[in-house]
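# okay, predicted coordinates and the sequence, questions at the end:
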Amino acid sequence: MTTADVSTSGTAGPAGRPTDRTWLVAVAAALWGTDGLLRLPLAADLPSGTVVFWEHLIIVAVLSPFVPRAVRALARCGPRVWLAVLIIGGGSSALATALFTAAFQTGDAITPLVLQKLQPVFAVLAAWAVLGERLRSGYALFAVPAIAGAWLLAFADPLDIEFSALRAALLALGAAALWAAGTVLGRLVSTSLPSRDVTTLRFTVGLPVAAIIVAAQGNPYTVDWDNAVGLGLLALIPGLFALSLYYTGLRATPAARATLAELAYPATAVVIGVSFLDETMTATQWAGLVVVVAAVTALGWHERAAKRRPVVVPPEPVSTGGRE
């Protein structure tokens, strides 16, 4: 396997061709779309911070046998990876969700949705600055339709959008930036740590941050047994299982491509909402759904078949610390 092969995706398939896992990132993001089906009944009984805290607690309990090994692997890495893991766990996993929820609590439901659509832009810029990923012109053929489709999907009338409230805007921008950072830094640490360790560290670091958020909001830590099943399913399906797939896929997927594959999340969430939560969609939202699905599917197909890929990744540095 040549250095060029490794620089494209991190692994190699048959005949030395780099293995692409954009599709696996999309599958993981689609599983995140089931979040609403499980979270909505819990939101009626529990504060959002309490739900996030229990999600982390349940996952850390399940992964507890792997925590010592993950911590040892992290200790063999450098300060750059330590900082990345801290941001992923404390920022992208716990704080971003709290910021996004707080943005909605201002009473302005439009502003967070509008500004969240900047997440792919943040991710692409961060991937260029942090990872050295370079985009070819072909990237726009997938990025522009995908982001436009996500915009159509978010709003019943995409031409009649009014947003205000500086506080809501800043909170939503903070959440979008942290989620984008999670994509980019997840790709960064995946070159030094196995995907299982990245998943373990994300929730282990995120747990104390989630606990601090609950305390800061003055919410209770305790929940009733009636919510135990819902919390368990929420933690294990769109939480642990989806994140495990995500980091496995991200290890072989440049961040600039992964952020588009993650748009499978809102597409699946809409399908779940219409099918199970009695939501309705306008014609433009249906059009947006089709565009997003088509763009993400085409991106995955292109990366498996094309000789010239739209994202150029520099060669990974030689590192043995923390890798299997």
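Perfect, thanks for sending it.

# rest of the way, CA atoms for contacts and neighbours
Will do.

# does the closest residue to Ile87 other than its chain neighbours lie in a helix or a strand, and which?
Closest residue in space to Ile87, ignoring its immediate chain neighbours: Gly182 at 7.4 Å, by Cα to Cα, 6 or more residues apart in numbering. Secondary-structure assignment from DSSP states H and E places Gly182 in helix 166-189.

# how about residues contacting the following helix or strand past that helix?
Downstream of helix 166-189, the next assigned helix or strand under DSSP H and E is helix 195-217. With Cα atoms under 8 Å, 6 or more residues apart in numbering as the test, helix 195-217 has contacts from 49-50, 52-53, 56-57, 59-60, 63, 66-67, 69-71, 73, 85-86, 88-91, 93-95, 98, 186, 189-190, 220-221, 240, 243-244, 247-248, 251.

# list only buried entries from the residues you listed.
49-50, 52-53, 56-57, 59-60, 63, 67, 70-71, 73, 85-86, 88-91, 93-95, 98, 186, 189-190, 240, 243-244, 247-248, 251 (16 or more other Cα atoms under 10 Å).

# now do the helix holding Gly182 against helix 195-217, angle only.
160 degrees (axes from the mean of the first three to the mean of the last three Cα atoms, to 10 degrees).

# tell me how far helix 166-189 lies from the chain's centre.
Helix 166-189 sits 10 Å away from the centroid of its parent chain (Cα atoms, centre = their mean, to the nearest Å).

# please apply the same query to stretch 37-54.
19 Å.

# which residues touch it?
94, 98, 101, 207, 210-211, 213-214, 217, 219-223, 227, 230-231, 233-235, 272-273, 276-277.

# if you look at the residues you listed, which of them are in helices?
98, 101, 207, 210-211, 213-214, 217, 230-231, 233-234, 272-273, 276 (DSSP state H).

# try this one next to it:
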Amino acid sequence: MVNVRGWILSGHTNPRSLGGQTVNRWSHRTGNAVVLAAAVLWGTAGTTASLEDIAPPAAQAAAWRGVLGAAALLLATVAAGQLRALTAMMRGPRRSWLVCAAVAVALFQVAFFTAVHLTGVALGTVVALGSAPIVGGIVRALTTGRPPSPRWAFATTLAVAGVALLLLPTGERAADPLGIALAAVAGAAFAGYTLVLQRHRALGDRLLPTTAAAFGGSAVLLSPLIAFGDHGWLESPAGVGVALWLGLVTAGLAYALYAAGLRTVPAPRALTMTLAEPVTAVLLGLLLLGEPLTPTGLAGLLLVSGGLAAAVRPPSRWRTSDPPPPQGSEPVSPASRSPEPRGGERG
């Protein structure tokens, strides 16, 4: 029987190494499931930060989410016995990649919450996450010289078409140009963060400590926003609950799940699957915040759902379109190689 906890904490990036077609099928579906779970949790962030009488300033929401998320991910790394991998990674030549990931995470937090404040939860989230798969696919194609798979192109086109329908004006609230631009910046930052994680995966690094390191760096960048911000929203228990949900659940738990999913889900497909986040945000905005949903918006949700279904459909012969290299296929210098964990556990 396959151990679910062992899969999440393990470093086996190739499903075939787990033994047989049945495990490949299970690993593929589990990877898809945890990425989708992360996207759904992310979809609650904008709504939580916009609740009436509790809503924190955008900069405060970004800062507290980054700092508390970093603390949660560090604790998860320690609990998984991967602290040595984290410290070795921060001392080694991978630091430049981690700095890029930290800047991307910090930029995403600030740009996203500001966009949500200016444009509303539904529109800000739709633009941010709708642009991420496009940016990720283009950047990956340019850097690797390999075009995305036809299945990815079909799924992403379908989902982005749905996003375009969700962007149509409702007549209730005019779209703020600055908010739209910041949402697109957030999408590009998230795509960059995902591609950095994919790079670390290809080099054999553990993705949980990689995520913790990225969030730790972003927390340093975002901490001045806490020091000089307005903390009045934290004076009520509801405000504290919002901060904890943003940091521990939509950041710590969600990004840990995303890192686990990226062990078996290629980055282009994972970015397409994160379009479940704007679907969640639109539905929550409709149900909790009273944001309107037009017939074209409903059609957009259906198209996005169709694109997600195409993205998560198992590939033929249970092979991903971008399988990780087999162990030892890419040389890694001894100085940059993360130490093996004790007890035979790969993390």
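Ah, there it is. In this text the structure is predicted, and so the values were computed from the model without any measurement.

# care to give me the TM-score?
TM-score of the superposed chains, computed with TM-score structural alignment, normalised by the length of the first structure, equals 0.78; 306 aligned residues with a Cα RMSD of 3.5 Å.

# quick one on the thing from earlier: pull out the buried residues from the ones in helices among the contacts of stretch 37-54 of the first structure.
Buried among those (16+ other Cα under 10 Å): 98, 101, 207, 210-211, 213-214, 230-231, 233-234, 272-273.

# between the residues you listed, which is nearest Ala30 of the first structure?
Ile272 (10.3 Å; Cα to Cα).

# now do the same for the closest one: its match in the second structure.
Alignment note (TM-score structural alignment): Ile272 of the first structure maps to Leu284 of the second structure.

# do I have it right that Ala267 of the second structure meets Tyr193?
No - judged on Cα atoms under 8 Å, Ala267 of the second structure makes no contact with Tyr193 at a distance of 10.2 Å.

# hmm, Tyr255 of the second structure is touching Ala38, no?
Yes - taking contacts as Cα under 8 Å, Tyr255 of the second structure lies within contact range of Ala38: 6.7 Å.

# residue in the first structure matching Gly46 of the second structure?
Aligning on TM-score structural alignment places Gly46 of the second structure opposite Gly36 in the first structure.

# wait, what's in contact with its match?
269, 272-273.

# from Arg17 of the first structure, how far out is Lys307 of the first structure?
Per Cα to Cα, to the nearest Å, Lys307 of the first structure is found 10 Å from Arg17 of the first structure.

# in terms of neighbours, single out the busier of those two.
Neighbours were counted for Lys307 of the first structure and for Arg17 using other Cα atoms under 10 Å; Arg17 has more, 18 against 9.

# shouldn't the more buried one be in contact with Val6?
No - if you go by Cα under 8 Å, Arg17 of the first structure and Val6 don't touch, sitting 9.5 Å apart.

# helix or strand: which one has Leu115 of the first structure?
helix 110-116.

# immediately after that helix, which helix or strand?
In N-to-C order, the element after helix 110-116 of the first structure by DSSP H and E is helix 119-126.

# need the contacts of Gly36 of the first structure in TSV with distance to Ala109 of the first structure, can you?
Below are the contacts of Gly36 of the first structure laid out as TSV (distance: Cα to Cα, whole Å):
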residue	distance to Ala109 of the first structure
Ala269	17
Ile272	20
Gly273	17
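
# ok, and these in the second structure?
Retained in the second structure (both residues aligned by TM-score structural alignment, their matches' Cα atoms under 8 Å) from those: Ala269.

# which one of the contacts of Gly36 of the first structure is nearest Trp23 of the first structure?
Ala269 (17.5 Å).

# got the contact list for that closest one?
30, 32-36.

# next, the mean deviation of the helix or strand containing it compared to the second structure.
Element membership of Ala269 of the first structure, judged by DSSP H and E, is helix 264-276. Helix 264-276 of the first structure, aligned to the second structure and superposed, deviates on average by 1.5 Å (mean Cα distance after the TM-score superposition for the first structure).

# got the buried residues for the helix or strand just after that helix?
Later in the chain than helix 264-276 of the first structure, the nearest helix or strand by DSSP H and E is helix 283-305. Residues of helix 283-305 of the first structure classed as buried: 284-286, 288-297, 299-300, 302-304 (neighbour count, 16+ other Cα under 10 Å).

# in what helix or strand does Thr47 of the second structure lie?
Assigning secondary structure by DSSP H and E places Thr47 of the second structure in helix 20-48.

# would you mark the buried spots in that helix?
23-25, 27-48.

# stretch 50-59 of the second structure too?
Buried-residue list, stretch 50-59 of the second structure, by 16+ other Cα under 10 Å: 50, 54-59.

# what does stretch 316-324 of the first structure give?
Residues of stretch 316-324 of the first structure classed as buried: 316, 321-323 (neighbour count, 16+ other Cα under 10 Å).

# could you identify the most distant pair in those?
Most distant of those, by Cα to Cα, are Glu316 and Gly322, 14.7 Å apart.

# now do the contacts for the alignment partner in the first structure of Val34 of the second structure.
If you follow Val34 of the second structure across to the first structure using TM-score structural alignment, you land on Leu24. Leu24 of the first structure sits next to 245-246, 248-249 when contact means Cα under 8 Å, 6+ apart.

# ok, these vs Leu166 of the first structure, which is closest?
Nearest to Leu166 of the first structure among the contacts of Leu24 of the first structure, with distances taken as Cα to Cα, is Tyr246, at 33.0 Å.

# ok, now which ones touch the closest one?
So Tyr246 of the first structure contacts 24-25, 27-29 (Cα under 8 Å, 6+ apart).

# helix, strand or coil: sort out whatever residue of the second structure lines up with it for me.
Matched by TM-score structural alignment, Tyr246 of the first structure corresponds to Tyr258 in the second structure. Secondary structure state of Tyr258 of the second structure, per DSSP: H, G, I helix; E, B strand; the rest coil, is helix.

# from Gly252 of the second structure, how far out is Tyr258 of the second structure?
Counting by Cα to Cα, the gap from Tyr258 of the second structure to Gly252 of the second structure is 10 Å.

# cool, and Ala281 of the second structure?
When distance is defined by Cα to Cα, Ala281 of the second structure is 19 Å away from Gly252 of the second structure.

# surely Phe163 of the first structure touches Thr111?
Yes - contact criterion Cα under 8 Å: Phe163 of the first structure and Thr111 qualify, at 5.0 Å.

# out of these two, which sits in the busier spot?
Between Phe163 of the first structure and Thr111, Thr111 has the larger neighbour count (other Cα under 10 Å), namely 25 against 15.

# show me the contacts for the more buried one.
Contacts of Thr111 of the first structure by Cα under 8 Å, 6+ apart are 162-165, 168-169, 172.

# which two in those residues are spaced the farthest apart?
The most widely separated members of the contacts of Thr111 of the first structure are Glu162 and Ala172, with 15.2 Å between them, by Cα to Cα.
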